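Enquirer: Got a predicted structure here, sequence first:
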Amino acid sequence: MKTLFFIIALLFSATTVSATETKIMIRAKGKDAKFIGSSLGGAHIIVRNKINREILAEGNTTGSTGNTDLIMKTAKTRGVAITDSQTAGFLATIDITEPTLINIEVISPFNNRQAQATVSTELWLIPGKDILGDGIILEIPGFIIDILKPRTHQYIPLNTIKGKPFLFQANIVMMCGCVIDKGGVWNSDEIEVKGILKKDGKYSKDITMSLVSTNLFEGSDWINSPGNYELIWYAYDEKTGNTGVDKVNYVVYE
């Protein structure tokens, strides 16, 4: 009987392997921009087992957007980090018993739904083999656009705007929240910003928008008839391919 118990114990120990804590640093970086961190509410990270889709870790990136000179102005050299201890990231701690194929999904910017993009990648995670330093960096393309004027579903009396320019305003930033300014690191002169105006579901006109102060773009046009209006506001950088869109609907009535 003792021999039987001994054999069972050996079989059990052979098939039971303790999990090993394994760490992986995950970061989200705006395309042609810096890292997405606390100042923007972070990027949302989900780490899953590729095979059974089990969530292994989940959370938001926290920290700073990083060093502008290092990220945007310094020539990149293999093996030289572009992050430091303050740079935004999400440190996932995962217990695994064997090499595991994982899927990393990044949803960003998490608090700006109209500008959200989802990117993902896959890699093997090996027990006890941490991936730290710069870690895994996923790039988020685009601009964040928030239309400020007119407001969503605003009702505007025609007699208050007829015969004079109607002002359109929007705030535009990089996907990391970094500022857009004339002649700046992110130069407004290199970004095409326009509005597409529709009335009662049909195209009406294009409206050119220009920078008036940091991140703030404006344009104006005459609105001389009542109707249901839609403004589609876009930004486009030909050099980087970054694009962004926001939309607003409003009503002009007599």
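Expert: In hand now; what should we look at? Numbering: from 1, shown residues only.

Enquirer: Only C-alpha atoms from now on, for both contacts and neighbour counts.
Expert: Will do.

Enquirer: From Gln154, how far out is Val179?
Expert: According to C-alpha to C-alpha, to the nearest Å, Val179 and Gln154 sit 28 Å apart.

Enquirer: who's more crowded, those two?
Expert: For Val179 versus Gln154, the count of surrounding residues by other C-alpha atoms under 10 Å is larger for Val179: 18 against 13.

Enquirer: SS state for the more buried one?
Expert: Here Val179 is recorded as coil under DSSP: H, G, I helix; E, B strand; the rest coil.

Enquirer: OK, contacts around it?
Expert: Val179 is in contact with 173, 186, 214-215, counting by C-alpha atoms under 8 Å, 6 or more residues apart in numbering.

Enquirer: Show me these that map onto helices.
Expert: Among the contacts of Val179, no member is found in helices (DSSP state H).

Enquirer: Which of these are buried, as a PyMOL select command?
Expert: Selection command for PyMOL covering only the buried members of the contacts of Val179, criterion 16 or more other C-alpha atoms under 10 Å:
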select buried, resi 173+186+215
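
Enquirer: Looking at the contacts of Val179, which is nearest Thr77?
Expert: Trp186 (22.5 Å; C-alpha to C-alpha).

Enquirer: any idea how far the closest residue to the closest one other than its chain neighbours is from Ile144?
Expert: The shortest distance from Trp186 to any non-neighbouring residue, by C-alpha to C-alpha, 6 or more residues apart in numbering, is to Ile180 (5.0 Å). In this structure, Ile180 and Ile144 are 11 Å apart, going by C-alpha to C-alpha.

Enquirer: put this beside the first:
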Amino acid sequence: MKLRFSIPVLFCAFLFCFGSLVAQETTVMVRALAKDAKFIGSSIGGAKIILRNAETREILDQGLTSGSTGNTKLILQTPKKRYDKLTDETTAGFEAKLNIKEPTFVDVEAHAPVNKKQAKVISSTQLWVIPGKDITGEGVVLEIPGFVVDILSPQTHERIKASNGINLKANIIMMCGCPVTEDGVWDANQYEVKAIITSEGSEIKEVSLNPTNKPSTFTANTNLEKGYYTITIYAFDPVTGNTGVDKTNIIIN
């Protein structure tokens, strides 16, 4: 006995077998890892994660990483073998949910740290996401290089008498918020911290800042003549290449 199938029945069977027109929710875990440091999470406001369709630029999901910065010993002080994990269930990340009908080439971006505008950088990668094939566990890990540098003194547009001298003070932390201290995990003595002082585009002087007893705090004193000045303070790690910058303007009268 011969079986007979109509064209509509065959077409429906084809769709059922391949499921290519049915959207499936697919999970992609995304994490932001500060270079030479830990994961960027709730303590510093998180990293903004954006997943886009690489072809159409449609945003498929977005949100902030949340959770802890992770285990210092595990991340920085433990030799790693293939498939060893850096994270646990509390480590910061963003669990994206993508509704896709077919294998989709996806752009993944991390903007971090999201609340520190002068320090924020964008790290990105691309990958194929297959419907129903979750990417969990460590997930996609994007490296975020740099330091967060905040000038604490002098204040923006502060008027200072030339006779008083200038106190330069900056707070410098890793991109995950981890503190910088002398002889610590992130050794303040390893970093070059300097102020470049300019006036109307011309460099006036360069001043080195030194670490203090207060974690992440660097200071120096200098003198300036009357005028308008831009102060740029930078941090540089010659070992890892991490850098960070902040700027302010003052008036000496």
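Expert: Structure received. Only a predicted model underlies this, so the values are computations on that prediction, with no experimental measurement involved.

Enquirer: quick one: TM-score?
Expert: With the length set by TM-score structural alignment, normalised by the length of the second structure, the two chains reach a TM-score of 0.92; 243 aligned residues with a C-alpha RMSD of 1.5 Å.

Enquirer: which of the contacts of Val179 of the first structure does the second structure keep?
Expert: Shared with the second structure under both residues aligned by TM-score structural alignment, their matches' C-alpha atoms under 8 Å, the contacts from these are 173, 186, 214-215.

Enquirer: out of the residues you listed, who's nearest Glu238 of the first structure?
Expert: Relative to Glu238 of the first structure, the closest of those is Trp186; by C-alpha to C-alpha it sits at 13.0 Å.

Enquirer: Return the residues in contact with the residue nearest to Trp186 of the first structure.
Expert: In this structure, Ile180 of the first structure makes contact with 172-174, 186-188, 214-215, judged by C-alpha under 8 Å, 6+ apart.

Enquirer: mind listing the strands for the stretch 1-150 of the second structure?
Expert: All strands of the stretch 1-150 of the second structure, identified by DSSP state E, counting those that start in this stretch, fall at 24-34, 48-53, 59-64, 94-100, 104-112, 121-129, 135-144, 147-153.

Enquirer: and of the ones you listed, who's closest to Asp88 of the second structure?
Expert: Closest to Asp88 of the second structure of the strands of the stretch 1-150 of the second structure, according to C-alpha to C-alpha: strand 135-144, at 8.4 Å.

Enquirer: ok, and what's touching that closest one?
Expert: 27-35, 85-87, 110, 112, 121-125, 175.

Enquirer: Tell me the buried residues within those residues.
Expert: Looks like those have 27-35, 86-87, 110, 112, 121-124, 175 buried, using 16+ other C-alpha under 10 Å.

Enquirer: ok, the residue mapped onto Arg52 of the second structure from the first structure - contacts?
Expert: Under the alignment (TM-score structural alignment), Arg52 of the second structure pairs with Arg48 in the first structure. With contact taken as C-alpha under 8 Å, 6+ apart, Arg48 of the first structure is in contact with 54-57, 102-104.

Enquirer: Would you check the span in the first structure matched by stretch 91-98 of the second structure?
Expert: Residue span in the first structure matched to stretch 91-98 of the second structure, by TM-score structural alignment: 87-94.

Enquirer: List the contacts of the matching stretch.
Expert: Residues external to stretch 87-94 of the first structure that are found in contact with it (C-alpha under 8 Å, 6+ apart): 20-28, 35-38, 45, 56-67.

Enquirer: rerun at 6 Å
Expert: 21-27, 37, 57, 61-66 (C-alpha atoms under 6 Å, 6 or more residues apart in numbering).

Enquirer: Excluding covalently adjacent residues, which one is nearest to the residue nearest the centre of the second structure?
Expert: Centroid check for the second structure by C-alpha atoms, centre = their mean gives Ala112 as the closest residue, at 3.1 Å. In space, and not counting its chain neighbours, Ala112 of the second structure is closest to Ala47: 4.5 Å by C-alpha to C-alpha, 6+ apart.

Enquirer: Settle this for me: that neighbour is touching Pro113, isn't it.
Expert: Yes - counting by C-alpha atoms under 6 Å, Ala47 of the second structure does reach Pro113; the two are 5.2 Å apart.

Enquirer: Between these two, tell me which one has more neighbours.
Expert: Ranked by neighbour count (other C-alpha under 10 Å), Ala47 of the second structure and Pro113 place Ala47 first, with 33 against 26.
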